[in-house]
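**Q** quick one, fold the following:
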Amino acid sequence: MSHGLGERWLQAAYGDAAWLKALRPLELVYRWAMARRAAAYRDGRRTVWRAPVPVIVVGNVTLGGTGKSPLVAWLARHLTERGWRPGIVSRGYGGKAGQGADYPLHVTTRTPIAQSGDEPRMLARQTGLPVVVDPDRPRGARALLERGCDILLSDDGLQHLALGRDVELVVVDGRRGFGNRRCLPAGPLREPLSRLSEVDAVLVNGETILALPEGTHTFRLAPVRWRSLADGASFPLDPLPFRGPVHAVAGIGNPGRFFATLDDLGVAASAHAFADHHRFSPQDLAFNDDLPVIMTAKDAEKCDAMTLAKGWVLEVEAEPSADFVAWLDSRLAGLR
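**A** From the prediction side, this is the model:
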């Protein structure tokens, strides 16, 4: 296991550790600052740029993984099937332009991870659609318009209020929920839970016992295939394309979800959890044996340059509930 300070704090926040009570005065400061910032955008003291095409924002009210990126990929495919020309704009967490690349950064499967971050390149690979990284979301959105996009998906953009939006979707991890229900730094919330009453739809990843607003939708992350990291070849889930026990590595927001999925598939795995967006090195994957190494699609973007003859990627896709698909199609009809 490799857990930095940030990961240990996140575990404490979801576990409601007693020592976090000392940070509650700072939580009040954080909430005041967030409310003041939101008010500035509402009353015009800060500028909101509105695109001439519809904008759908997909985001979280919590820190840590919720399954948001697979849902963005599903939305992109669904929009394409409905006749739209979508593009994806992202902050590109973990990436930094420069070294021959500037913002807005047009991401392809060959863009260096150090520039794009892992999730934007994964989305470019999974969707084949225009993906732009830019900390200035309106500037990134304008770059997508120049590519002919007629609808925009803002990945992890709920708190980026400078970009106007027509639809706000919030993704919640059904297993972890909202932790101790406190805002930063006393808990995992980016915004108070009252924000859920303001968004257009809440989507819960997996089963949950949370009390959520009426009309909440669900989706699941379904494993769909294995991919060889060595040559990109795809294989069905069953039979397993590898034998015996494996090492499973995950540098995502909720590694436990990935390890549980492998267990459901009958894979005997030694679990190795890393911090979210961890930059893997060959030493991280040197286990001094000849066992296969299994990873997520997000982590594979950071490991594809390594020589892993027995490296495997578990590809998953979001499967939203029928009621959400019907709700979305109704909203899309009103956006044309």
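**Q** going forward, measure contacts between C-alpha atoms and count neighbours the same way
**A** OK.
**Q** just the helices in the stretch 201-336 of the chain please.
**A** Chain-ordered helices for the stretch 201-336 of the chain, with DSSP state H, counting those that start in this stretch as the definition, fall at 255-264, 297-303, 322-335.
**Q** possible to save those as CSV with distance to residue 279 and mean neighbour count?
**A** Written out in CSV, the entries for the helices of the stretch 201-336 of the chain read as follows (distance: least, Cα to Cα, whole Å; neighbours: other Cα atoms under 10 Å):
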stretch, distance to residue 279, mean neighbour count
helix 255-264, 15, 17
helix 297-303, 7, 23
helix 322-335, 35, 13
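**Q** can you put those helices in TSV and add distance to residue 170?
**A** TSV is the format used below for the helices of the stretch 201-336 of the chain (distance: least, Cα to Cα, whole Å):
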stretch	distance to residue 170
helix 255-264	19
helix 297-303	20
helix 322-335	13
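**Q** closest one to residue 81 among those?
**A** Shortest separation from residue 81 across those is recorded for helix 322-335, at 11.3 Å, computed as Cα to Cα.
**Q** how about this one, so we can line them up?
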Amino acid sequence: MIERIWSGKSPLYLLLLPFSFLYGLVSKLIRLSYVLGWRKAWRSPVPVVVVGNLTAGGNGKTPVAIWLVEALQQRGLRPGVVSRGYGGKAARYPLLLNTRTTTREAGDEPVLIYQRTGAPVAVSPVRREAVQALLEQGDIDIVITDDGLQHYALARDIEIVVVDGTRRFGNGWWLPAGPMRERAARLKSVDAVITNGGEAKAGEIPMTLAPGDAVNIKTGETRPASTLTQVVAMAGIGHPPRFFTTLKQQGITPVKEIAFADHQNYSEAQLHALAGPYQTLLMTEKDAVKARPFAAGNWWYLPVDASLPDPQASALLDSITRICRSPR
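**A** This next block holds a predicted model:
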């Protein structure tokens, strides 16, 4: 239902407009308070790059953050990552991730980024505290924030917005009548717009999510996803249909598709009930980091990597690298 409302296919959004105007007013006042200097943003001693979005729901933000971390590592830089840690609840903040940190403590996306990149990751509702924790634990050249475009208390050097190229901005209204955290005009003030799928508009960097081989969660075995049989597909991400579409593009026709809420925590019994012993439970990598502690032998995940074309990708990385190597 919410997808129909946000896409403009249902007139029910009209009933929510009063709340949207209130949301928009508060959002504008918060940003204005920092722009005019009424409130002071904290500036890190190392550059900060925000990877965020203007809309609620999955746009591909975390794959872009992973791509950026890995690309900067290949250039000899030492990035660290900070996140709000949605879906997690730590005993204390800031929380520095290690190999024993669970998704219930840190949230699924920070754990995924930590496991994929090996970069230091810190979680805190107050991003400044997370940045300070990274700086205290070792040398880093740059901080990547996974989300946080609207967290203006943390000053940033580069703003990157990820846009869903198919859904774009829905009906264009603020939450809850529409999907917008900020209106589309905000794109004029950011440094780069990366468009995930669909058709990139002028000045935007096109991106695709390239799936790799399926990985067995329990054993680590890899094989082409198309060789899996009797697939039960599940996804607990911001926009589950994207995952199911990816599977079909890989030649997989699931016997069942199950969508969960984004950042949902799973129980062992809940997931074991989804697929029988002769079926394959196939999920996203973001789901797999939560399922790994109790995975069965027939559970697999499909990793995806952000793919950005040159020369736009190189130009973006060059501008970030220059900031890292310039005196503060």
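**Q** could I get the TM-score for this pair?
**A** The pair, once superposed, lands on a TM-score of 0.93 when counted by TM-score structural alignment, normalised by the length of the second structure; 320 aligned residues with a Cα RMSD of 1.6 Å.
**Q** the top helix by length along the second structure: how far from the chain's middle?
**A** Under DSSP state H, the helix in the second structure containing the largest number of residues is helix 13-35. Relative to the centre of its chain, helix 13-35 of the second structure is centred 23 Å away, using Cα atoms, centre = their mean, to the nearest Å.
**Q** residue in the second structure matching residue 167 of the first structure?
**A** When the second structure is aligned by TM-score structural alignment, the residue opposite residue 167 of the first structure is residue 158.
**Q** what's the closest non-adjacent residue to that match?
**A** By the measure of Cα to Cα, 6 or more residues apart in numbering, the closest residue to residue 158 of the second structure outside its immediate chain neighbours is residue 49, 4.7 Å from it.
**Q** just the element for that neighbour, please.
**A** According to DSSP states H and E, residue 49 of the second structure maps onto strand 48-52.
**Q** where along the stretch 51-200 of the second structure do the helices fall?
**A** 61-74, 103-106, 108-117, 127-137.
**Q** looking at those helices, which is closest to residue 244 of the second structure?
**A** Proximity to residue 244 of the second structure (Cα to Cα) singles out helix 61-74 among these, at 17.0 Å.
**Q** which part of the first structure lines up with the closest one?
**A** Against the first structure, the aligned range for helix 61-74 of the second structure is residues 68-81 (TM-score structural alignment).
**Q** tell me the spacing between the most centrally placed residue in the second structure and residue 304 of the second structure.
**A** In the second structure, the C-alpha nearest the mean C-alpha coordinate belongs to residue 62, at 2.8 Å (Cα atoms, centre = their mean). In this structure, residue 62 of the second structure and residue 304 of the second structure are separated by 11 Å, where distance is defined by Cα to Cα, to the nearest Å.
**Q** and residue 57 of the second structure, by the same measure?
**A** When distances are taken as Cα to Cα, residue 57 of the second structure and residue 304 of the second structure turn out to be 18 Å apart.
**Q** what do you get for residue 195 of the second structure?
**A** Residue 195 of the second structure is 16 Å from residue 304 of the second structure, by Cα to Cα.
**Q** before we move on, the earlier item: translate the residue nearest to residue 158 of the second structure into the numbering of the first structure.
**A** For residue 49 of the second structure, the aligned residue in the first structure is residue 56 (criterion: TM-score structural alignment).
**Q** can I assume its match is in contact with residue 154?
**A** Yes. With contacts defined as Cα atoms under 8 Å, residue 56 of the first structure counts as touching residue 154 at a distance of 6.2 Å.
**Q** of those two, which one has the most company?
**A** Neighbour count, other Cα atoms under 10 Å: between residue 56 of the first structure and residue 154, residue 154 has more, with 25 against 22.
**Q** residues contacting the more buried one?
**A** Residue 154 of the first structure makes contacts with 55-58, 88-90, as judged by Cα atoms under 8 Å, 6 or more residues apart in numbering.
**Q** residue 195 and residue 304 of the second structure - which one has more neighbours?
**A** Neighbour totals were compared for residue 195 of the second structure and residue 304, and residue 195 leads with 24 against 18 (other Cα under 10 Å).
**Q** which strand runs longest in the first structure?
**A** Identified as the longest strand of the first structure according to DSSP state E is strand 217-228.
**Q** need the residues that contact that one.
**A** Contacts of strand 217-228 of the first structure (Cα under 8 Å, 6+ apart): 67, 70, 201-207, 233-237, 241, 261, 310-321, 323-324.
**Q** give me the buried subset of the residues you listed.
**A** Buried residues within these, counting neighbours by 16 or more other Cα atoms under 10 Å: 67, 70, 201-205, 234, 261, 311-320, 324.
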